[in-house]
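J.: Here you go, sequence then predicted model.
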Amino acid sequence: MVSKQKVVIEHELLDEYEVGDFFIETPKRTILGKGVYMHVPTGEPHQNQMEGLSDRVASVLKKAKEQGHLRSVVTGAVPFDYYKKACLLVPESIQIAPSLQQEERAVSGSASVTVNRLVSNPSPEHYKLGVMQGIERIRSGELDKIVLSRSLEVSLNEPIDLPQLLRNLAYQNKHGYTFAAPIEYGNQKASLIGASPELLVSRQGMYAIANPLAGSRPRSEDPVENQRREEELLSSPKDLHEHAVVVEAVVKGLRPLLKTIEVPEKPSVVYTETMMHLSTVIKGELLKADISSLDLAIALQPTPAVCGAPTEKARQAITEIEPFDRGFFTGTIGWCDAEGDGEWVVTIRCAEAKGDSLRLFAGAGVVSESKPEEELAETGAKFQTMLRAMGIDTEQLKDI
């Protein structure tokens, strides 16, 4: 599918993005979808929306092709809670270009914005109490791991310039996945925008790749300190355990769908602009040709990297501890074509944007050895990706 598309210069795709478009840049390609040709139907109300989703997507792609829409690709986002509706559609038009992430890019300038209101939900102190609740559940044997998050509700003095924010994220996010997509809650429309470091899964032909990240440290501006933190991360029993739980779950989810699977013995470290993470690249050959990238994503999402383990118990505990609805945060965003190829990204380092307000999200993995103040600091560091791209002076946010 990708090879058949019109090839354009990637910066033109960024320049052409408008609010309501679908955009994603990955290490391999950039995709811009405009308009709506056909929506993917939702499942029955109050039912698991993942049941039958792959079939509904395949049916829509087939129908679009039969109607002469030859460049049919489904794009969009799936929420964390599978009982909430996904926002998936076939764009009216699709443009695909090679990624220019590795090219030298000029710094995209943007004026600083003024924050009228900024609220942490939960508050820092209540977040630490929530982490303690998570630790207690782990030590009681109920859970192996839980990921607990918080949101920052930001109100600005003027409407958000989403095209500029997306451009800033793309220029700063040199090795990850920058995205924007229209989302909807009932009749409320918004934009999901972010720069995730984590590939959930991709499929090309008969081969699949997953790249779980778990175990983190904030990145320093001092290279020597970064080296120390990287060595600490690679030898930390707490972080290695947290990472192993995620890798084990990803392998378990993929194994029934793969003929072969390759798993490195030890994780490596990947860097983002603000963080460093333990990373494992898992590769395999599909068992059957009709297994799509979306099938693979549904089999994996949510991983313990964004939820916990065991999955359903962790998900229930999250609803009891976190005082807000995650929405599309820690869901997945991406695309799938008629051949089944596609890429699905873990929706983190992101925000929901509408008018002059945004809701940012960040989470941290909690295991028995976790310390509440360290998990709080980790969420604060993860907020920096969006805050910097927005031009917000982060010095004023030290206590958030």
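T.: Thanks, I have the structure now.
J.: contacts, neighbours, all on C-alpha from now
T.: Will do.
J.: Point me to the helix or strand that includes residue 231.
T.: Secondary-structure element containing residue 231, defined by DSSP states H and E: helix 223-235.
J.: how near is residue 130 to residue 136?
T.: 10 Å (Cα to Cα, to the nearest Å).
J.: Which of these two has more residues huddled nearby?
T.: Counting neighbours by other Cα atoms under 10 Å for residue 130 and for residue 136 shows that residue 130 has the greater number, 21 against 15.
J.: Now do the buried residues in the helix holding residue 231.
T.: Of all the residues in helix 223-235, those buried under the rule 16 or more other Cα atoms under 10 Å are 226, 229, 230, 233, 234.
J.: The second one - nearest residue in space that isn't next to it in sequence?
T.: Nearest residue to residue 229 in three dimensions, chain neighbours excluded: residue 217, at 6.9 Å (Cα to Cα, 6 or more residues apart in numbering).
J.: cool, and the third one?
T.: Distance criterion Cα to Cα, 6+ apart; nearest residue to residue 230, sequence neighbours excluded, is residue 269 at 7.1 Å.
J.: contacting residues around the residue lying closest to residue 198 once chain neighbours are set aside?
T.: Nearest residue to residue 198, sequence neighbours excluded (Cα to Cα, 6+ apart): residue 346, at 5.6 Å. Contact analysis of residue 346 by Cα atoms under 8 Å, 6 or more residues apart in numbering lists 196, 198, 199, 200, 330, 331, 332, 333.
J.: Which helix or which strand is home to the last one?
T.: Applying DSSP H and E as the criterion places residue 333 in strand 332-337.
J.: Next one for the comparison:
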Amino acid sequence: MVETSTFENAWLKDFSALCRGFLFTSPWRSLVTQGCYTTIATPVQDAALLQGDFQQQLRQHFAAAKKQGIANPILVGAIPFDVSQPAALFIPESHRTFNRADLQSALPSSLSELPQVRRRTAVPDHAVFTRMVADAVATIQGGDPDKVVLSRLMDIVTEHPVDTAALIQRVIAQNPNSYHFHVPLAEGGALVGASPELMLRKQGRDFSSCPLAGSARRHPDSASEDRAAGNTLMHSGKDRHEHQLVTDAMRATLQPRSRLLSVPTVPSLITTATLWHLATQIDGEVQDERENALSLACLLHPTPALSGFPHARAQQLIQQLEPFDRQLFGGIVGWCDSEGNGEWVVTIRCGTVHGARVRLFAGAGIVADSQPESEWRETGVKLDTMLRAFGLQ
């Protein structure tokens, strides 16, 4: 499957049609789906095992789809933070790939207005979230775990139902370099977002990942201040430690399944519209040609960038401190084809839309010297991605 511009321009401009199915944009390969051949809600607990029940079930579904005339079936959708929960995956009846630049050039010069916001509520509020962070810091300083990722939500109620096609247009326009996704949900509504973080991309035997951990707010009105913020982040002991925990864990996880693996010892800086991030470009080659994009993504998920380290203790602390169930937030979203190729990104800078109700999500990595007020501000900056799309920055 080679990325080509398979839509006429008129098709690309019909965002309502694009958002009837699964939409995923990437600088590597973008696609949109039509129809649903079968849904797969089975939890992905053993999907990293090549001979596990999930992978066997997936091979059977792909084989059945081919018998029904679907030439190159793909699996698309979202996987929750807690892999013991049901997945939101399906095999579409058909799909098409396209060039992301063509989609972005088809954006209307004047974007549709979104409905007025009637109410927005922080979950938890400032006092509870900062106390959560303080409790986590105290636990980490006690020696276990080394890091935990804590998150918060923003609940929004609008005057009228939100048109997700209009919302995703704004998200793409305001965050052109992110990975964009629109995932229809079984219970209605959609998961929409602009993730900056690649979990796993696989083409043939080659794979890559680019974890992010450690962030700093950008200064768009001052180039010198903006550069200084990035430089400060690169030399921050706290952020470099947080990032090192992630890359060390990913190296240890990937090494046994890799014939070749490259994990740089020094991170690089990347930017989004609102943040600087520490990033590490990981590249490798699988040992077993039966590996697929989903098996590797589930091997890694959730990384310490999403849960903490060690994972089991961090997840226990998350369940203890966070006053909500993350569900699909903090999970992964993407696709995998029957040849094993695919791409999965981290489900952050995102929200769910159900009519006039919108729920946004953001998290921050907590280590021993984290400051509660600083983590509140960092999650606020991350929420800006979606708040700006609603005109609520």
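T.: Okay, I see it. Predicted model, so just to flag it, every value in this text is computed and none were measured.
J.: related to what we said a few turns ago, can you give me the distance of the residue nearest to residue 230 of structure 1 to residue 12 of structure 1?
T.: As for residue 269 of structure 1, its distance to residue 12 of structure 1 is 32 Å (criterion: Cα to Cα).
J.: Kindly report the same for residue 148 of structure 1.
T.: 38 Å.
J.: Also residue 379 of structure 1?
T.: If you measure residue 379 of structure 1 against residue 12 of structure 1 using Cα to Cα, the figure is 34 Å.
J.: and these two? which has more neighbours close in?
T.: The residue with more neighbours, out of residue 379 of structure 1 and residue 12 and counting by other Cα under 10 Å, is residue 379; that gives 22 against 10.
J.: so residue 307 of structure 1 sits right up against residue 313, yeah?
T.: No: the pair residue 307 of structure 1 and residue 313 fails to qualify as a contact (Cα atoms under 8 Å) at a distance of 9.5 Å.
J.: out of those two, which sits in the more crowded spot?
T.: For the pair residue 307 of structure 1 and residue 313, the greater number of neighbours falls to residue 307 (30 against 16), based on other Cα under 10 Å.
J.: Find the helix or strand that the residue nearest to that one when sequence neighbours are not counted is a member of.
T.: Counting by Cα to Cα, 6+ apart, residue 147 is the residue found nearest to residue 307 of structure 1 once chain neighbours are left out, at 5.1 Å. Following DSSP H and E, the helix or strand that holds residue 147 of structure 1 is strand 145-156.
J.: What range does that strand cover in structure 2?
T.: Applying TM-score structural alignment, one finds that strand 145-156 of structure 1 aligns to the residue range 147-158 of structure 2.
J.: secondary structure class for residue 273 of structure 2?
T.: When the structure is split into helix, strand and coil by DSSP: H, G, I helix; E, B strand; the rest coil, residue 273 of structure 2 lands in coil.
J.: what sits against it?
T.: 174, 175, 218.
J.: okay, now residue 269 of structure 2: neighbour count?
T.: A count of neighbours around residue 269 of structure 2, defined by other Cα under 10 Å, yields 16.
J.: Just say helix, strand or coil for residue 277 of structure 1.
T.: Counting by three-state DSSP, the three-state call for residue 277 of structure 1 is strand.
J.: which stretch of helix or strand covers the residue lying closest to it once chain neighbours are set aside?
T.: Counting by Cα to Cα, 6+ apart, residue 216 is the residue found nearest to residue 277 of structure 1 once chain neighbours are left out, at 4.5 Å. Secondary structure assigned from DSSP H and E places residue 216 of structure 1 in strand 213-218.
J.: quick one, helices of the stretch 101-250 of structure 2?
T.: In the stretch 101-250 of structure 2, helices defined by DSSP state H, counting those that start in this stretch lie at 126-141, 164-174, 223-234, 237-254, listed in chain order.
J.: still on that earlier bit, pick out whichever of the contacts of residue 273 of structure 2 sits closest to residue 208 of structure 2.
T.: Distance to residue 208 of structure 2, by Cα to Cα, is smallest for residue 175 among the contacts of residue 273 of structure 2, at 22.2 Å.
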